[in-house]
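Colleague: Pasting the sequence and the predicted coordinates here, then a few questions.
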Amino acid sequence: MRLAACCLVAAVLGWTPGADAPGSDAPAPAGWIDLMKPEAWKKVDPGWIVTDRVSLDPEKATKLKAEKAAGGTIWVNGDKGRIADLYTRASFGDCDVHVEFMVAKNSNSGVKLQGVYEIQFIDRTPPKEPTGDSMGGIYPRADTTPNYHHIDKGIAPKANAGRPAGEWNTLDLTWRAPRFGADGKKSANAAVVRAVLNGQVIHENQELRTPTGNNYPKAETPTGPLMLQADHGPVAFRAVRIRPTK
């Protein structure tokens, strides 16, 4: 990032070069990488709001209400709830991930391992039988033509563990990257070894044969960035961190 761009992002996010970034007042546990810092991401849209509190807008529950606050540790995806997604500068293979998030009514977000395998975050009345498009689901594969549409059901979570719009959710996930032989061919699928949403196990030893969504035709790789989706409705994040594992 060029210096001028870095300073613009720093000013918007409420910190100055040389000072501690938002979230540094609550350091990540040993071995974990704190991602609540602008420098952790390839590009940070200046519309992000860094604050110390967020809630549903009392006048419109499909929006989140937040005001910038110096030293805040919560990131909200702008006034309109649609902003460029975040991709980490670093690439990761096997890892543990911790994400705390809040969505507005009818909002849609997610976290993508290696940038292409998505765990769905969505506000929707919990179905009797959850699917991959439910809260905590492994998102279905999809095509974009003639219109965006799913071509399978994805992988449903074991439980409807999501909390109502305007409440914080916590996801803890252990990820195993796909394996490749000396010839470059895939020798083992990627897998969600374990995922726990709000204290409930939602996935265990769940293999993914391909990336998810419309990324499914892409060639798989041993590593990739962590992505936070921010372009499908109001969402807030806090305490996002990652720990590479052997």
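Modeller: Perfect, thanks for sending it. What you see is a predicted model, and the numbers here were worked out from it, not measured in a lab. Residues are numbered from 1 along each chain as shown.

Colleague: going forward, measure contacts and count neighbours with C-alpha atoms only.
Modeller: Noted.

Colleague: residues contacting the nearest residue to Ile83 once chain neighbours are set aside?
Modeller: Excluding its sequence neighbours, the residue lying closest to Ile83 (CA to CA, 6 or more residues apart in numbering) is Asp231, at 4.9 Å. Applying CA atoms under 8 Å, 6 or more residues apart in numbering, one finds that Asp231 lies in contact with Gly81, Arg82, Ile83, Ala84, Asp85, Ser109.

Colleague: which of those residues count as buried?
Modeller: With burial judged by 16 or more other CA atoms under 10 Å, the buried subset of these is Gly81, Arg82, Ile83, Ala84, Asp85, Ser109.

Colleague: And the first one, how close does it get to Trp168?
Modeller: To tie it back to what came earlier, the one meant is Gly81. 17 Å (CA to CA, to the nearest Å).

Colleague: just the fourth one next, same as before
Modeller: Per CA to CA, Ala84 is found 22 Å from Trp168.

Colleague: Which stretches in this protein count as helices?
Modeller: Taking DSSP state H, the helices of the chain run over residues 3-13.

Colleague: Let me see the contact set for Thr90.
Modeller: Just to correct that, residue 90 is Ala rather than Thr. By CA under 8 Å, 6+ apart, the neighbours of Ala90 are Ala40, Gly224, Pro225.

Colleague: typed the wrong thing, it's Ala161
Modeller: Met135, Gly136, Leu197, Asn198, Gln200, Ile202.

Colleague: same thing but 7 Å
Modeller: Ala161 is in contact with Leu197, Asn198, Gln200, counting by CA atoms under 7 Å, 6 or more residues apart in numbering.

Colleague: for Gly115, same thing?
Modeller: Taking CA under 7 Å, 6+ apart as the test, what Gly115 contacts is Gly224, Pro225, Leu226, Met227.

Colleague: okay, pairing it with this:
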Amino acid sequence: MVASAAALAHDPAADPEKTEAWTPVPAVVATPVGAAPSDAVVLFDGSGLAAWESEQGGDAPWRVADGALTVVPGSKGIRTRQRFCDIQLHVEWRSPAQTRGVDGQNRGNSGIFLQELYELQVLDSHDNPTYPNGQAASIYKQAIPLVNASRPPGEWQSYDVIWKAPRFSEGGGLLSPARITVLHNGVLVQDDTVIAGTTEYRGPPSYSPHGCAPISLQDHDSEVSFRNIWVREL
């Protein structure tokens, strides 16, 4: 039987204060319009590549101009100098506007590698058919995005990512796989997706034990640009 409102009003255990939690008090994070949150690690704000290095070591060789970071084809990828595990990541990217004679995986191809091992695909997927587990916002060769939220080539796009790193036992066994949630241009495209293992071009994914690692951006012989890259450690 459901207690009446009158009975609840006279029941000390039903005092609304009994269900109010006053601790812990959440930390304050400022969220200025058009800027990274106050507790974010800013990886690229248009001013330089101090946070990045070549995947081969040494200074990052990509081009910086007009507030954007652009792949220099043939120069190899770049990675953050800092290592990360669980993160919230924001990155904006733009595929080349000129697409004449280029299609499929050759159009605006790059990638964002979490912990250098797990690829969130970057590709011009606007009116550009390819295998769905290799289109924009796929977890490459693993997870097809829920929808195709791609904008036309030459327009800026955004990824907002929640990444939960895999956990391994002291003996190297997998305790829990990595998981990812992705919003592409504000649209949910990966919903707490379980990662089957490292990104592989050939063969099935698998896990090997590792710790926190850099975020890397791929050179796939296309002049893809990036801007406004920041991360919050979770």
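Modeller: Structure's in. What do you need? Everything numeric in this text was worked out from a predicted model, so none of it was measured.

Colleague: What would you report as the TM-score here?
Modeller: Aligned and superposed, the two chains score 0.71 in TM-score terms (TM-score structural alignment, normalised by the length of the second structure); 183 aligned residues with a CA RMSD of 2.3 Å.

Colleague: Return the member of the contacts of Ala161 of the first structure nearest to Lys128 of the first structure.
Modeller: Proximity of those to Lys128 of the first structure was ranked by CA to CA; the top entry is Gln200 with 16.5 Å.

Colleague: what does the closest one align to in the second structure?
Modeller: The criterion is TM-score structural alignment: under it, Gln200 of the first structure has Val187 as its aligned partner in the second structure.

Colleague: Its match - nearest residue in space that isn't next to it in sequence?
Modeller: Ala149 (6.8 Å).

Colleague: Work out which residue lies at the spatial centre of the second structure.
Modeller: Val161 (3.7 Å; CA atoms, centre = their mean).

Colleague: Could you check how far whatever residue of the first structure lines up with that residue is from Leu113 of the first structure?
Modeller: Counting by TM-score structural alignment, Val161 of the second structure corresponds to Leu173 in the first structure. For Leu173 of the first structure, the distance to Leu113 of the first structure (CA to CA) stands at 10 Å.

Colleague: Equivalent analysis for Asp231 of the first structure, please.
Modeller: 17 Å.

Colleague: one step back: which ones among the contacts of Gly115 of the first structure map onto strands?
Modeller: Judged by DSSP state E, strands contain the following of these: Met227.

Colleague: Mind picking the two most distant members of the contacts of Gly115 of the first structure?
Modeller: Greatest spacing in the contacts of Gly115 of the first structure, by CA to CA: Gly224 and Met227 (9.2 Å).

Colleague: related to what we said a few turns ago, report the spatially closest residue to the match of Val161 of the second structure, excluding sequence-adjacent ones.
Modeller: Using CA to CA, 6+ apart, the closest residue to Leu173 of the first structure is Ala195 (4.3 Å).

Colleague: hang on, isn't the one you found packed against Asp172?
Modeller: Yes: checked against CA atoms under 7 Å, the pair Ala195 of the first structure and Asp172 is within contact range at 5.7 Å.

Colleague: Looking at those two, which has the bigger crowd around it?
Modeller: Ala195 (26 against 19; other CA atoms under 10 Å).

Colleague: Contacts only, for the more buried one.
Modeller: Asp172, Leu173, Thr174, Val201, Ile202, His203, Glu204.

Colleague: corresponding residue for the residue nearest to Val187 of the second structure in the first structure?
Modeller: Counting by TM-score structural alignment, the partner of Ala149 of the second structure is Ala161.

Colleague: Tell me how many other residues crowd Tyr117 of the first structure.
Modeller: Neighbourhood size, Tyr117 of the first structure [other CA under 10 Å]: 26.

Colleague: how close does it get to Val9 of the first structure?
Modeller: From Tyr117 of the first structure to Val9 of the first structure the distance is 28 Å (CA to CA).

Colleague: His232 of the first structure too?
Modeller: 22 Å.

Colleague: The two - which one has more neighbours?
Modeller: Per other CA under 10 Å, whichever of His232 of the first structure and Val9 has more neighbours is Val9, with 21 against 18.

Colleague: Which residue, other than its chain neighbours, is closest to that one?
Modeller: Leaving aside its chain neighbours, Val9 of the first structure sits nearest to Pro46 (5.5 Å; criterion: CA to CA, 6+ apart).

Colleague: And Arg238 of the first structure, by the same measure?
Modeller: That would be Ile74: by CA to CA, 6+ apart, it lies 4.8 Å from Arg238 of the first structure.

Colleague: Could you report the separation of the aligned partner of the one you found in the second structure from Ala7 of the second structure?
Modeller: Using TM-score structural alignment, the partner of Ile74 of the first structure in the second structure is Ala68. Computed with CA to CA, the distance linking Ala68 of the second structure and Ala7 of the second structure is 64 Å.

Colleague: The two: which has the busier surroundings?
Modeller: Neighbours around Ala68 of the second structure and Ala7, counted as other CA under 10 Å, are more numerous at Ala68. The numbers are 20 against 9.

Colleague: so that one makes contact with Ser225?
Modeller: Yes: Ala68 of the second structure lies in contact with Ser225 (CA under 7 Å); the separation is 6.2 Å.

Colleague: What is the burial count for the aligned partner of Thr212 of the first structure in the second structure?
Modeller: Under the alignment (TM-score structural alignment), Thr212 of the first structure pairs with Thr199 of the second structure. Thr199 of the second structure: 22 surrounding residues under other CA under 10 Å.

Colleague: and if you look at the one 3 residues further on?
Modeller: Here the neighbour count serves as a burial measure; for Arg202 of the second structure (other CA under 10 Å) it reads 7.

Colleague: which residues sit in contact with Arg209 of the first structure?
Modeller: Asn189, Ala190.

Colleague: Next, find the distance separating it from Thr221 of the first structure.
Modeller: Arg209 of the first structure is 13 Å from Thr221 of the first structure, by CA to CA.
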